[in-house]
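A.B. asks: This is a predicted model, with the sequence first.
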Amino acid sequence: MDHGEYCKALFREIDRLAALLPDTDLTTPVPSCPAWDLGKLGGHVGATERWVTAMITSGSTEKLPFAEFEENIPTEATALSDWVAAGVDGLISALVAAPAHQQVWTLGGTTRPTAFWARRMLHEAAVHRTDAALALNVPASVDPVVARDGIEEILTILPYAPRLAGFGAVRGDGQSIELVATDVDARWRIDIGAASFAWRPTAAGQEPVEATVTATATVSNLYLFLWGRPAVPQIAGDSSLLARWSATTAF
């Protein structure tokens, strides 16, 4: 996916999320985010839209305080839906207008081109739109193109996630996880070392090396599984390794 495709897909995901919120009870629990109800989920997404927009438009290379963007969040369902939908307009305008070379703060305190946020916000929106759908008991899946990209995005950003200070729980010596998609020609290998992990896509037609554990599912379910959402793949091999990975890395 290129920058324009990320922006278009981001708009679609926010539009789908916003469409779930009107005429709902915002106190409905979100099982995949146990501390949240639908009101908190919508508020988080809308605040994050505005936080990232401010980061981009200001060209900030320092992390802006998030709390100020959580003020004055609408508490009525239709108003919250409209607020979330309006936030993506400013965000995409900022992403499109920003110079390609502009560097801003990103995860881990690293400065990167603003295009980083188009991809990151797409997957933020896709996962939380799925959370809202699960809370409302409506079908929840992710477009295969988005899911395929998202698997690689989460594997890329995991080392920068502040909550992973305990990543030692899945450190090992030569252990490996293979992710196999059933509906697209794609698979990924995660090799776990003593101090870190490395991942790579397995090329089409390449003979795979036997992994410690293999997880097989649709690409959408693999994506949701990596995000700690209820999508259980078919597992072959050492399931305890996959359980430790999930327990340590799920957001």
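C.D. replies: Structure's in. What do you need?
A.B. asks: Could you use CA atoms for every contact and neighbour count after this?
C.D. replies: Will do.
A.B. asks: Show me where the protein has its helices.
C.D. replies: Ranges of helices in the chain, per DSSP state H, are 3-20, 38-58, 77-97, 115-135, 144-157, 219-226, 239-249.
A.B. asks: I figured residue 151 hits residue 221, correct?
C.D. replies: No - counting by Cα atoms under 8 Å, residue 151 sits too far from residue 221 to count as a contact (10.2 Å).
A.B. asks: ok, back up a step: could you dump the helices of the chain to a markdown table with mean neighbour count and distance to residue 106?
C.D. replies: Listed next are those as a markdown table, based on neighbours: other Cα atoms under 10 Å; distance: least, Cα to Cα, whole Å:
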| stretch | mean neighbour count | distance to residue 106 |
| --- | --- | --- |
| helix 3-20 | 20 | 17 |
| helix 38-58 | 22 | 9 |
| helix 77-97 | 19 | 14 |
| helix 115-135 | 23 | 8 |
| helix 144-157 | 18 | 10 |
| helix 219-226 | 24 | 21 |
| helix 239-249 | 16 | 19 |
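A.B. asks: List the contacts of residue 125.
C.D. replies: Under the criterion of Cα atoms under 8 Å, 6 or more residues apart in numbering, the contact list for residue 125 reads 10, 13-14, 17, 45.
A.B. asks: likewise residue 218?
C.D. replies: Contacts of residue 218 by Cα under 8 Å, 6+ apart are 181-184.
A.B. asks: which of the contacts of residue 125 lies closest to residue 119?
C.D. replies: The closest of the contacts of residue 125 to residue 119 turns out to be residue 10 (Cα to Cα; 8.1 Å).
A.B. asks: got a list of what the spatially closest residue to that closest one that is not a sequence neighbour touches?
C.D. replies: Excluding its sequence neighbours, the residue lying closest to residue 10 (Cα to Cα, 6 or more residues apart in numbering) is residue 122, at 4.4 Å. Contacts were defined as Cα under 8 Å, 6+ apart; by that measure residue 122 touches 6-7, 9-10, 13.
A.B. asks: then this one, side by side with the first:
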Amino acid sequence: MLDHAERVAAARSAIDYIYGRTEQEQAVPVPNCPGWTVYNAASHIGRVGIAWEEMITSSPDDPESRARGYERSGRQPAGTPKAELAAWAHSAIDHLVDDPDRQCYFSMTGGEGTARLWAWHAASELGMHRLDVESALGHEHSMTPVHSMTPVQALDAADYTCRFFLQAMRRVLERDPGRLTARLVDAGSEVGSEVGSEVGSVNIEPLPESALPVAVVVEGPPIQVLLGLWGRPHTGIEVTAGDPEVWEHWRTLPSEAFQFGTWD
């Protein structure tokens, strides 16, 4: 797993990659996010940076900070230059480096969080949007410039996705698809592993009150598993045990629960 400094670096790397695209690249549609261009993805990241900063700098018992943050972001003019959007995004990350254990409001749980937890969130979500843009532009999926970290970062982001992101999605929809186990298998030797060795696995347990007997086990390359967990197009994932419908129900959860508009 990544440590706090590596997560901060991964978040900044994703920001720099997305805002480093040319004017021509900014106009390219992003199929993973219907209705978006690369510029819309950049606008989304900049604007949520404003909302994140409001929450990151607010106390855990201030649930209104989320509404304030998104109200502030919504007041920004359309067509904001990408340099300004990047500054908004980096400004939020700046607040994660003073004291990782500083308590603050965290949107995924609707309450108590820390700067350390926000860094995990930022590395995971911004890393996912980097994958979205890489897919749109036909670039190799790297997640970070250091390719030796790719499987580890994908595992770290997938673990966050299962522990917090998808939990929030099922709370919004009041739906529990069942037990999920996802095994991330590295097909190469990027981290010195043998071909086909398991990088790690992530799990989602049924809610206590549901006690659903349905379960599924899936297996695939680290980045592809991460894409699948976020409901993105993916390849190479196999259902190795259990009910395939459970996997499909989890995959559809993010888009059903919440989808940002294009803003610009």
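C.D. replies: Alright, I've got the coordinates. Being a predicted model, the structure only gives us computed values, none of them experimental.
A.B. asks: rewinding a little: out of the contacts of residue 218 of the first structure, which end up buried?
C.D. replies: Burial of the contacts of residue 218 of the first structure was assessed by neighbour count (16 or more other Cα atoms under 10 Å); the buried members are residue 181.
A.B. asks: Filter the contacts of residue 218 of the first structure by whether they're kept in the second structure.
C.D. replies: Among these, the contacts conserved in the second structure (both residues aligned by TM-score structural alignment, their matches' Cα atoms under 8 Å) are 181-183.
A.B. asks: who touches stretch 97-106 of the first structure?
C.D. replies: Stretch 97-106 of the first structure is contacted by residues 55-57, 59-63, 111-117 when judged by Cα under 8 Å, 6+ apart.
A.B. asks: Which positions in it come out as buried?
C.D. replies: Quick answer for stretch 97-106 of the first structure (16+ other Cα under 10 Å): 98, 103-106.
A.B. asks: which residues does residue 212 of the second structure contact?
C.D. replies: Residue 212 of the second structure touches 178-179, 206, counting by Cα under 8 Å, 6+ apart.
A.B. asks: rerun that using 10 Å as the cut-off
C.D. replies: With contact taken as Cα atoms under 10 Å, 6 or more residues apart in numbering, residue 212 of the second structure is in contact with 176-179, 205-206.
A.B. asks: between the buried residues of stretch 97-106 of the first structure, which is closest to residue 40 of the first structure?
C.D. replies: residue 106 (23.2 Å).
A.B. asks: measure that closest one to residue 34 of the first structure for me?
C.D. replies: Counting by Cα to Cα, to the nearest Å, the separation of residue 106 of the first structure from residue 34 of the first structure is 26 Å.
A.B. asks: ok, now residue 145 of the first structure?
C.D. replies: Going from residue 145 of the first structure to residue 34 of the first structure by Cα to Cα gives 28 Å.
A.B. asks: in the second structure, which of the contacts of residue 125 of the first structure remain in contact?
C.D. replies: Kept across both, from those, using both residues aligned by TM-score structural alignment, their matches' Cα under 8 Å: 10, 13-14, 45.
A.B. asks: for the residues you listed, which one is nearest residue 138 of the first structure?
C.D. replies: Closest to residue 138 of the first structure out of these is residue 13 (15.2 Å), distances taken as Cα to Cα.
A.B. asks: quick one: what's aligned to residue 13 of the first structure in the second structure?
C.D. replies: Using TM-score structural alignment as the criterion, the counterpart of residue 13 of the first structure in the second structure is residue 14.
A.B. asks: my guess is that match contacts residue 46, does it?
C.D. replies: No - with contact defined as Cα atoms under 10 Å, residue 14 of the second structure does not count as touching residue 46 (12.0 Å).
A.B. asks: separation between residue 32 of the second structure and residue 137 of the second structure?
C.D. replies: In this view, residue 32 of the second structure and residue 137 of the second structure are 11 Å apart by Cα to Cα.
A.B. asks: for residue 155 of the second structure, that is, sorry about that
C.D. replies: 24 Å.
A.B. asks: can you tell me which residues contact residue 238 of the second structure?
C.D. replies: Counting by Cα under 10 Å, 6+ apart, residue 238 of the second structure has contacts 182-183, 217-221, 225, 244.
A.B. asks: hmm, which two among the residues you listed are most spread apart?
C.D. replies: Distance extremes for the contacts of residue 238 of the second structure: the farthest pair is 221 and 244 at 17.8 Å, using Cα to Cα.
A.B. asks: Show me the residue sitting in the middle of the second structure in space.
C.D. replies: residue 125 (2.3 Å; Cα atoms, centre = their mean).
A.B. asks: For that one, which non-adjacent residue is spatially closest?
C.D. replies: With Cα to Cα, 6+ apart, the residue lying closest to residue 125 of the second structure is residue 157, at 7.9 Å.
A.B. asks: And the contacts of residue 238 of the second structure, which is closest to residue 82 of the second structure?
C.D. replies: Closest to residue 82 of the second structure, out of all of the contacts of residue 238 of the second structure and judged by Cα to Cα, is residue 225, at 30.2 Å.
A.B. asks: can you tell me which residue in the first structure aligns to that closest one?
C.D. replies: Under the alignment (TM-score structural alignment), residue 225 of the second structure pairs with residue 222 in the first structure.
A.B. asks: residues contacting the equivalent of residue 134 of the second structure over in the first structure?
C.D. replies: Superposed on the first structure with TM-score structural alignment, residue 134 of the second structure falls opposite residue 133. Shown in contact with residue 133 of the first structure (Cα under 10 Å, 6+ apart): 16-17, 20-21, 30, 38, 127, 139-141.
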